[in-house]
Structure formats: C-alpha cells, structure tokens
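Asker: output the structure for:
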Amino acid sequence: MNDAISPSRYQLAEIGALLAEPARAAMLLALIDGTARPAGELARAAGVGAATASAHLKRLLEGGLLAVQEQGRHRYYRLADDDVAALIETLAAPRARPVLPDPTGGDRPLRMARTCYRHLAGRLGVSLCDALLQQGYLHTASEGMRLQDDGAHALVKAGLDAARVQALLPLAGRGCLDWTERRLHLGGPLGVSLTDALLDAGWLRRRAGSRALQPSDDGLRRLIALGMRWESGH
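Answerer: Reported below is the predicted structural model:
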C-alpha cells in the first residue's frame, strides 16, 4: 500500500479522537443529511455553549471532517464530502450481533427511505441500486459506478426529465454500505444527482423535520417499472 495516500496510524488516531467527543459526534450527525448549518444551530444540537461549539468546530475543520461556507458575515458548516458521510453512517451502525437491534430505534420511515448525506438510502435506496445493477443500467468500473446509455433511456422512459438524465451520464457513483440494510446503495455524485432528480420529479418527498423520504404512489410505480423489487408490506 502506498504510504503517500494511505492514512498513518497517527491520522487514524486523530480521526478517532475527533469522533470520541460526544458533542462533536452530535454535530457531525446533525449534518449527515447534507445540509449546511450555522454554529448556533450546531451548538444547540450538541447541547453546548457558543464558545465550546466554536472550539469543537475548529477541531473538526482542522481534522478535515467539516467544510465551511461563508455568506457575508455568516458561516455555515457542512460535512467535508461524501466519504466523511459514509464513514459516520458506517460507524453509527451497530456492530454485527447474532440478533441485530433496529438501528433506527423503531423509526420505520427512516429505515424504509432516507437521505445518507444527500443520496437515497434505506430499503428503497438498496432496492433501487440492486435493480439498476441487475438490469445493467449501472456498470461498476475502476472509477466507480456509471450510468449506462440503456439506463439513461430507461429513466427517461420511466418519466424523468431527459436533460436531467443526460447530466447524470458523466458522473461517477460509488457503493455506500447502508447502515440499516447492510447492503450497498448508490452514493457519490451520481447518487446525489439521481436523488435530486427523483425529488424534483415528485417520485420522492421529504418528511418534515426528518431526513426520512416518502415515495409517492406514482413514483413507486415508476421505480418498480425500472425493475425494482418492492413488497407492499415494506
């Protein structure tokens, strides 16, 4: 393994130290939906004061887990990238046991469909990724998952806007391990853009106050038409 690109034991220990502080962990979890939030909102999520929150945010920025966006006098914090989101989702999942507890705490909508950073996750995300791969609409290569021409045609035929689908073709996706299903859903830039297209088309809807997503009846029919397997009892 190339030492220039692989993390050292000290870098790994630093990431562990950043995640080991409950207040910092709470801030990261508050950003797992891909939003950008001000320091005051993150302080409330973590249950700490402004000065303490500022110190924690500085550590997370220096550690490469957060990025900051400035708009005038305001600063908004977000996860640095999709890799950080995948790391947090994976570490937040319970370790394998003979009988696994429900990692969503019994939140069925969250388990069914949700955003992981900004892409579709949960049973719906896993089922859609499975279907796209099985139909040959997605191809896995060294640079990641790519939407094929046949897949683009199928998405347009199912009802997605042709221009939006065309914009998906240059994008690379990645398999992201789903923390409730323990199988892969589609992440990366392709996963984010496809999820945005599904939301804009009304196939998916956001649930207020949650990162859970709700498929519309029409959207579910169209996803099933793409080859997705779905049982009404899900």
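Asker: contacts, neighbours, all on C-alpha from now
Answerer: Will do.
Asker: which parts of this structure are helices?
Answerer: 9-20, 22-30, 39-46, 50-62, 82-92, 108-112, 122-134, 149-158, 162-166, 188-200, 217-225 (DSSP state H).
Asker: which one of the ones you listed lies nearest to residue 178?
Answerer: Proximity to residue 178 (Cα to Cα) singles out helix 122-134 among those, at 6.6 Å.
Asker: residue closest to the middle of this structure?
Answerer: Per Cα atoms, centre = their mean, the C-alpha nearest to the average position across the chain is that of residue 116, at 2.2 Å.
Asker: quick one, what contacts that residue?
Answerer: 32, 33, 34, 85, 86, 89 (Cα atoms under 8 Å, 6 or more residues apart in numbering).
Asker: re the thing from before, among the helices of the chain, which comes closest to residue 141?
Answerer: helix 122-134 (12.0 Å).
Asker: identify each buried residue in that closest one, please.
Answerer: Residues of helix 122-134 classed as buried: 122, 123, 124, 125, 126, 127, 128, 129, 130, 131, 132, 133 (neighbour count, 16 or more other Cα atoms under 10 Å).
Asker: surely the first one touches residue 180?
Answerer: Yes. With contact defined as Cα atoms under 8 Å, residue 122 reaches residue 180; the gap is 6.5 Å.
Asker: what touches both of these two?
Answerer: Joint contacts of residue 122 and residue 180 (Cα under 8 Å, 6+ apart) are residue 111.
Asker: test my guess that residue 162 contacts residue 156.
Answerer: Yes. Between residue 162 and residue 156 there is a contact under Cα under 8 Å: 5.6 Å.
Asker: contacting residues around the residue lying closest to residue 165 once chain neighbours are set aside?
Answerer: Spatial nearest neighbour of residue 165, chain neighbours left out: residue 152 (6.0 Å); criterion: Cα to Cα, 6 or more residues apart in numbering. By Cα under 8 Å, 6+ apart, residue 152 lies in contact with 137, 165, 166, 169.
Asker: the second one: what's it in contact with?
Answerer: Remark: with contacts taken as Cα under 8 Å, 6+ apart, residue 165 is in contact with 152, 155, 156, 194, 197.
Asker: buried ones only from those, please, as a PyMOL command.
Answerer: To isolate the buried members of the contacts of residue 165 in PyMOL, using 16+ other Cα under 10 Å:
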select buried, resi 152+155+156+194+197
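Asker: which of the contacts of residue 165 lies closest to residue 14?
Answerer: residue 194 (33.8 Å).
Asker: chain neighbours aside, what residue packs nearest to that closest one?
Answerer: residue 168 (7.1 Å).
Asker: and the one you found, how close does it get to residue 161?
Answerer: Computed with Cα to Cα, to the nearest Å, the distance linking residue 168 and residue 161 is 11 Å.
Asker: tell me which of these two has more neighbours.
Answerer: Using other Cα atoms under 10 Å as the criterion, residue 168 and residue 161 rank with residue 168 on top: 21 against 15.
Asker: quick one more, to check against the first:
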Amino acid sequence: MREGPDIATLAAAIGDTARAGMLDALMSGLALSAGELAREAGITPPTASTHLAHLRDLGIVVMAVQGRHRYFRLAGAPVAEAIESLMGTAARLGRLRTRPGPRDAALRRARICYDHLAGKAGTDLFDTLASAAHLAFGPDGLVLTPSGFGAFAAEGVDVAGLDTRSRPVCRACLDWSERRDHLAGALGAAVLRMVVARDWARREPDSRAIGFTPNGQRLWSGFLDRLAQPAGNIAAVRSTG
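Answerer: Have a look, this model is predicted:
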C-alpha cells in the first residue's frame, strides 16, 4: 500500500458537479444554509444535506448552528486556496462554464473570492505591486519586499500584525476571469477588509460581486497610484507564515 496524502478521495468529493457548485457558492466567504446551497447547485435540499454531510466528514466544510438554523462555510483559508487554485487551473485550460447574465460584468470587475479581491480590481492591485517591485518571487513563493511593507504601512495596513499562522502574507493566484494573477493570502484579505471598512465598495445582494461607489472608485484609484511609486529598495524579504 502506498503512503502519503490521499488526494483521490478529496478530488472525488470536489469533483462531483453538485458539490462543486456548492463549494463555488461558499467561495463568497458567507455561511449559507443547506437550502441556499441546494438552489446554487440545482438540487433538492435533502440531496444537498447528504452532500454536505460528506463534505463535513472530509473536513472540507464546517457547520455552525444558530437556533433552529444550520449554516455551512468552507473549513478555512487552506481549503479556499485549494479550490481557488483549481478554478484558476480550469480557466487556464479553457474549462469554463457559460453563465450569461447581468451580473457577469460586475463579477469580472470586482468580486469576493473567499476573503480577498478578485476580478479586474484584484489583478490591477497585483500588477501595481509587481510593477513597483513591492512583490518578488523567492524560493518559498511570493514575498513582500521592504518597499512593499513601507507602502502598506503608509496606507495604514499593519502587515506585521497580520495573522499568518495558517497562510502566507501574500500569494499569487490565477484569476479565472482575467487569466492573470490576483493577490491572495493574509495581505489580500487585509486589503479587502480595508476597502469595505472605508466604504469604498459594498457587496452586491445575493452575489459574490462587490461594487465600488463612484467616490470609492476614485479613492481606490488613488490608492493604486500611491502604491505604484517605484521601490527604493527591491531586496526581497521572506513573508512570515
């Protein structure tokens, strides 16, 4: 018998069409009920409950009980990152579903991917940081340079204080709609929290799309302009975590 991680069981669980649809819905970062997930997957609530029990047994989702209601969410950032990587790989290989509708353009402009920005807003952020040499690729992956630490500190983002116990400070992830990298990791999550806290953008109802207000778009553009300043010191430092 071979030793090592059993990826076949996890792949089979994620690969089921209905379960994949529910996991995609949970990439919104919200806790959803079995009924809501059933509608997302196009299946009946009892069938959804069976699927969710299987995902819980494997540690892919967790359940929270609030009164008579039960809500489900992804079991943390590592699970979300694995699903996000699969989504990016599927996009790169041309394995895309066709979902025409009025929200498509909004999702491509800016959306929430578990806990960070994706879509054009996310890739614009990544491109800005890379062009200014605030990001660099080291032996262990993507790292924030000293100038990057300084740039975010100037914007009030405490990079040193980020919770990196289960994830790196920054991580590049291929965006399925833009086919370019967006910024994930603890720093990507911190940027999304900042955008929401400052009311630059708001989540659209019943959607992963996040819409920038006119003033918020102006402030976001100014934020990117400031981050675009060239790095004075491009020596990379390893991110913690």
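Asker: make JSON lines out of the buried residues of helix 122-134 of the first structure and add distance to residue 75 of the first structure.
Answerer: Putting the buried residues of helix 122-134 of the first structure into JSON lines (distance: Cα to Cα, whole Å) gives the following:
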{"residue": "122", "distance to residue 75 of the first structure": "31"}
{"residue": "123", "distance to residue 75 of the first structure": "35"}
{"residue": "124", "distance to residue 75 of the first structure": "34"}
{"residue": "125", "distance to residue 75 of the first structure": "32"}
{"residue": "126", "distance to residue 75 of the first structure": "35"}
{"residue": "127", "distance to residue 75 of the first structure": "37"}
{"residue": "128", "distance to residue 75 of the first structure": "36"}
{"residue": "129", "distance to residue 75 of the first structure": "35"}
{"residue": "130", "distance to residue 75 of the first structure": "39"}
{"residue": "131", "distance to residue 75 of the first structure": "40"}
{"residue": "132", "distance to residue 75 of the first structure": "39"}
{"residue": "133", "distance to residue 75 of the first structure": "40"}
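Asker: which one among these gets closest to residue 22 of the first structure?
Answerer: residue 122 (25.1 Å).
Asker: could you find the closest non-adjacent residue to that closest one?
Answerer: residue 113 (4.6 Å).
Asker: hang on, isn't that neighbour packed against residue 127?
Answerer: No. Using Cα under 8 Å, residue 113 of the first structure makes no contact with residue 127, being 10.3 Å away.
Asker: now check the first structure for the residue matching residue 113 of the second structure.
Answerer: Alignment note: residue 113 of the second structure maps to residue 116 in the first structure; criterion TM-score structural alignment.
Asker: for that match, give its distance to residue 52 of the first structure.
Answerer: Taking Cα to Cα, one finds residue 116 of the first structure at 27 Å from residue 52 of the first structure.
Asker: with residue 189 of the first structure instead?
Answerer: Counting by Cα to Cα - residue 189 of the first structure and residue 52 of the first structure are separated by 33 Å.
Asker: please say which of these two ends up with more neighbours.
Answerer: Set residue 189 of the first structure next to residue 52 and count neighbours by other Cα under 10 Å: residue 189 wins out with 18 against 14.
Asker: quick one, what contacts that one?
Answerer: Contacts of residue 189 of the first structure by Cα under 8 Å, 6+ apart are 171, 172, 173.
Asker: count the residues that sit near the counterpart of residue 148 of the second structure in the first structure.
Answerer: Aligned against the first structure by TM-score structural alignment, residue 148 of the second structure finds its counterpart in residue 151. Other residues near residue 151 of the first structure number 21, with proximity taken as other Cα under 10 Å.
Asker: and the gap between the closest residue to residue 151 of the first structure other than its chain neighbours and residue 193 of the first structure?
Answerer: Leaving aside its sequence neighbours, residue 151 of the first structure sits nearest to residue 137 (Cα to Cα, 6+ apart; 3.9 Å). From residue 137 of the first structure across to residue 193 of the first structure, the span is 16 Å (Cα to Cα).
Asker: cool, residue 226 of the first structure as well?
Answerer: On the measure of Cα to Cα, residue 226 of the first structure and residue 193 of the first structure end up 18 Å apart.
Asker: swap in residue 42 of the first structure?
Answerer: From residue 42 of the first structure to residue 193 of the first structure the distance is 26 Å (Cα to Cα).
Asker: quick one: which of these two has more around it?
Answerer: Set side by side, residue 42 of the first structure and residue 193 show more neighbours around residue 42, with 27 against 20, by other Cα under 10 Å.
Asker: which residue lines up with that one in the second structure?
Answerer: Aligned by TM-score structural alignment, residue 42 of the first structure pairs with residue 37 of the second structure.
Asker: what do you get for residue 213 of the first structure?
Answerer: Mapped onto the second structure by TM-score structural alignment, residue 213 of the first structure lines up with residue 210.
Asker: wait, its match sits on residue 200?
Answerer: No. Residue 210 of the second structure lies out of contact with residue 200 (Cα under 8 Å); the separation is 9.9 Å.
Asker: residues near the equivalent of residue 62 of the second structure over in the first structure, how many?
Answerer: In the first structure, residue 62 of the second structure lines up with residue 67, judged by TM-score structural alignment. Residues near residue 67 of the first structure, counting by other Cα under 10 Å, number 16.
Asker: OK, contacts around residue 67 of the first structure?
Answerer: By Cα under 8 Å, 6+ apart, the neighbours of residue 67 of the first structure are 61, 77, 78, 79, 80.
Asker: switch those over to a markdown table; also include distance to residue 219 of the first structure and neighbour count.
Answerer: Listed next are the contacts of residue 67 of the first structure as a markdown table, based on distance: Cα to Cα, whole Å; neighbours: other Cα atoms under 10 Å:
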| residue | distance to residue 219 of the first structure | neighbour count |
| --- | --- | --- |
| 61 | 39 | 16 |
| 77 | 32 | 21 |
| 78 | 29 | 23 |
| 79 | 29 | 27 |
| 80 | 31 | 16 |
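Asker: tell me the one among those residues nearest to residue 105 of the first structure.
Answerer: Nearest member of the contacts of residue 67 of the first structure to residue 105 of the first structure, counting by Cα to Cα, is residue 79, at 23.8 Å.
Asker: and that closest one, what's its match in the second structure?
Answerer: Here residue 79 of the first structure is matched to residue 74 in the second structure, going by TM-score structural alignment.
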